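Enquirer: pasting the structure only:
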């Protein structure tokens, strides 16, 4: 079995709820590109973005956990999209990078103690013979509150964070690329997070009710 098509503890596409979502979003007459695009929007907007639910627990990074929770951050959302693609026989893997968010909310900067998001996750999907990047992290409602355009995905071009927002202000800056992985490098991710934000590893408890932008 090709690694980028395989199920794993993280890309658990055989989970009943992951399979049920796929049935609701795709149909057999769609092309691979059409399926990937439809799945992208289902994950982008169907799972609310919430970085405050981070836990150094491998279970919380699985596709099924992300779907059941209904809210998560970039890595699990990217894994869920990848799992759904693999379920349809479309090769997918996870990519990781460090990004600086120039428009971070004060609350998020205070929580992270930094404006750099280490181990930002996105999905790489093989469509029409080439790998393209898809970033389903920020849902449409959140983007409207932040004053930025939600990322679109057409299955042909990379969908990565905008460098500037609609008003010309700096938005996202890619600081360092860590590459792509056939399965989730859990230890590598936790080590990177622990180095950047030791307070999130030591004694941290997730807060699922807290939002990216405080009301």
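Expert: Here it is on my side, so go on. These figures come from a predicted structure and were not determined experimentally.

Enquirer: Could you use CA atoms for every contact and neighbour count after this?
Expert: Will do.

Enquirer: Show residues contacting stretch 52-72.
Expert: 9-13, 15, 17-18, 46-51, 73, 75-77, 79-81, 83, 186, 190, 201, 204-208, 210-212 (Cα atoms under 8 Å, 6 or more residues apart in numbering).

Enquirer: Buried only: go through those residues for me.
Expert: Buried members of these, scored by 16 or more other Cα atoms under 10 Å, are 10-13, 18, 46-51, 73, 75-77, 79-81, 83, 190, 201, 211-212.

Enquirer: From those, which land in helices?
Expert: In helices, judged by DSSP state H, the following of the buried ones among the contacts of stretch 52-72 are found: 18, 46, 75-77, 79-81, 83, 190, 201.

Enquirer: ok, longest strand in the protein?
Expert: For the chain, the strand with the greatest residue count under DSSP state E is strand 116-127.

Enquirer: Report the inter-axis angle for whichever helix or strand comes after that strand versus strand 116-127.
Expert: Following strand 116-127 in sequence order, the next helix or strand is strand 130-134 (DSSP states H and E). If you take axes from the mean of the first three to the mean of the last three Cα atoms, to 10 degrees, strand 130-134 sits at 140 degrees to strand 116-127.

Enquirer: what about the strands in the chain?
Expert: Using DSSP E, strands in the chain cover 48-49, 71-72, 92-101, 116-127, 130-134, 172-181.

Enquirer: excluding its backbone neighbours, what's nearest residue 189?
Expert: residue 119 (6.2 Å; Cα to Cα, 6 or more residues apart in numbering).

Enquirer: Centroid-wise, who is the farthest residue in the chain?
Expert: Within the chain, the residue lying farthest from the chain centre (Cα atoms, centre = their mean) is residue 29, at 26.9 Å.

Enquirer: okay, pairing it with this:
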């Protein structure tokens, strides 16, 4: 289990800020499963989901940086949860999958070139009570309420993945492919896949991220995802 427990370049579970966040989330809980559940909800609802500020500056994928920013899309939020799990002594990994997601906004769909496929959607795999479970802490509760979808819940024993149906039982999401898990975030793979599948505007409106471009912080005026009207 050592590769799944030690700090890494992105999963800086030894960061004082991460350890403080974990201590607040767990409190005096001693049970491993309930620790994992508390950490999931702390990341899900404590960090706002935001796909409008995508950058491939590596520092922005470090768990402590995601925590300090207070927002992130599915990949950074998965990194944060995995790092928090390691800080609590729970083995963790980063997983990537391709997802068809009809819960979108016109603005984001245009940036993605008109597709509803979210390539390299990130999740955190946690080893709880001797078995691996997949968890997606991406959509905070306020966003789910705004978009009319059921929030992803986690009980510590079953996978907690994206919502297949919305509150009106309409199909919203489906997994196309699971690419497996890594002991640290394979950021180069994510970057290369995004460059292959998405138009340059997805990145350049938020930050300079393509190979050969100078890395920069995402644009401050990108807007808030939850303030846009969801597609129906």
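Expert: Yep, it's here. Since the structure is predicted, the reported quantities are computational estimates derived from the model, not experimental observations.

Enquirer: TM between them?
Expert: Once superposed, chain against chain, the TM-score is 0.94 (TM-score structural alignment, normalised by the length of structure 1); 215 aligned residues with a Cα RMSD of 1.6 Å.

Enquirer: returning to that earlier point: what is the distance between the longest strand of structure 1 and the centre of its chain?
Expert: 6 Å (Cα atoms, centre = their mean, to the nearest Å).

Enquirer: likewise stretch 76-93 of structure 1?
Expert: Averaging C-alpha positions (Cα atoms, centre = their mean) puts stretch 76-93 of structure 1 11 Å from its chain's average.

Enquirer: Stretch 144-164 of structure 2 too?
Expert: 13 Å.

Enquirer: matching residues in structure 1 for it?
Expert: Counting by TM-score structural alignment, stretch 144-164 of structure 2 pairs with residues 143-163 of structure 1.

Enquirer: Now do the end-to-end distance for that stretch.
Expert: 14 Å (Cα to Cα, to the nearest Å).

Enquirer: Buried residues in that stretch, which are they?
Expert: Residues of stretch 143-163 of structure 1 classed as buried: 146, 148-153, 155-156, 158-162 (neighbour count, 16+ other Cα under 10 Å).

Enquirer: How about the contacts made by residue 228 of structure 2?
Expert: 105, 107.

Enquirer: Apply 10 Å and report the result again.
Expert: Neighbouring residues of residue 228 of structure 2 by Cα atoms under 10 Å, 6 or more residues apart in numbering: 104-108, 146-147.

Enquirer: How about residue 127 of structure 1?
Expert: So residue 127 of structure 1 contacts 31-34, 36, 90-92, 155-156 (Cα under 10 Å, 6+ apart).

Enquirer: top of the residues you listed by neighbour count?
Expert: The residue in the contacts of residue 127 of structure 1 with the most neighbours, by other Cα atoms under 10 Å, is residue 92 (32 neighbours).

Enquirer: give the contact list for the spatially closest residue to that one that is not a sequence neighbour.
Expert: Leaving aside its chain neighbours, residue 92 of structure 1 sits nearest to residue 125 (4.4 Å; criterion: Cα to Cα, 6+ apart). Applying Cα under 10 Å, 6+ apart to residue 125 of structure 1 gives the contacts 4, 33, 36, 81-82, 85-86, 90-94, 131-134, 155-156, 158.

Enquirer: repeat that with 8 Å
Expert: By Cα under 8 Å, 6+ apart, the residues touching residue 125 of structure 1 are 82, 85, 90-93, 131-134.

Enquirer: Please apply the same query to residue 13 of structure 2.
Expert: By Cα under 8 Å, 6+ apart, residue 13 of structure 2 lies in contact with 6-7, 19, 63, 83-84, 86-87.

Enquirer: Just give me the ones among the residues you listed that are also contacts in structure 1.
Expert: For the contacts of residue 13 of structure 2, the contacts that are reproduced in structure 1, applying both residues aligned by TM-score structural alignment, their matches' Cα atoms under 8 Å, are 7, 19, 63, 83-84, 86-87.

Enquirer: Can you add distance to residue 170 of structure 2 and give those back as CSV?
Expert: Output for those, formatted as CSV (distance: Cα to Cα, whole Å):
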residue, distance to residue 170 of structure 2
7, 40
19, 40
63, 34
83, 34
84, 33
86, 36
87, 38
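
Enquirer: among those residues, who's most crowded?
Expert: residue 83 (36 neighbours).

Enquirer: from what I can see that one touches residue 15, true?
Expert: No. Between residue 83 of structure 2 and residue 15 there is no contact under Cα atoms under 8 Å: 9.4 Å.

Enquirer: which residues touch the residue nearest the centre of structure 2?
Expert: Note on structure 2: the residue nearest the mean C-alpha position is residue 74, at 2.3 Å, using Cα atoms, centre = their mean. The contact partners of residue 74 of structure 2, taken as Cα under 8 Å, 6+ apart, are 49, 51, 121-123, 136-138.

Enquirer: Would you mind putting those into TSV with distance to residue 98 of structure 2 alongside?
Expert: Formatted as TSV, these follow (distance: Cα to Cα, whole Å):
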residue	distance to residue 98 of structure 2
49	18
51	16
121	6
122	9
123	11
136	13
137	16
138	15
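
Enquirer: which of those lies closest to residue 201 of structure 2?
Expert: Nearest to residue 201 of structure 2 among those, counting by Cα to Cα, is residue 51 at 13.1 Å.

Enquirer: Report the spatially nearest residue to that closest one, omitting neighbours in sequence.
Expert: Closest to residue 51 of structure 2 by Cα to Cα, 6+ apart is residue 73, at 5.0 Å.

Enquirer: Which residue in structure 1 aligns with the one you found?
Expert: By TM-score structural alignment, residue 73 of structure 2 lines up with residue 73.

Enquirer: Appreciated, that's everything.
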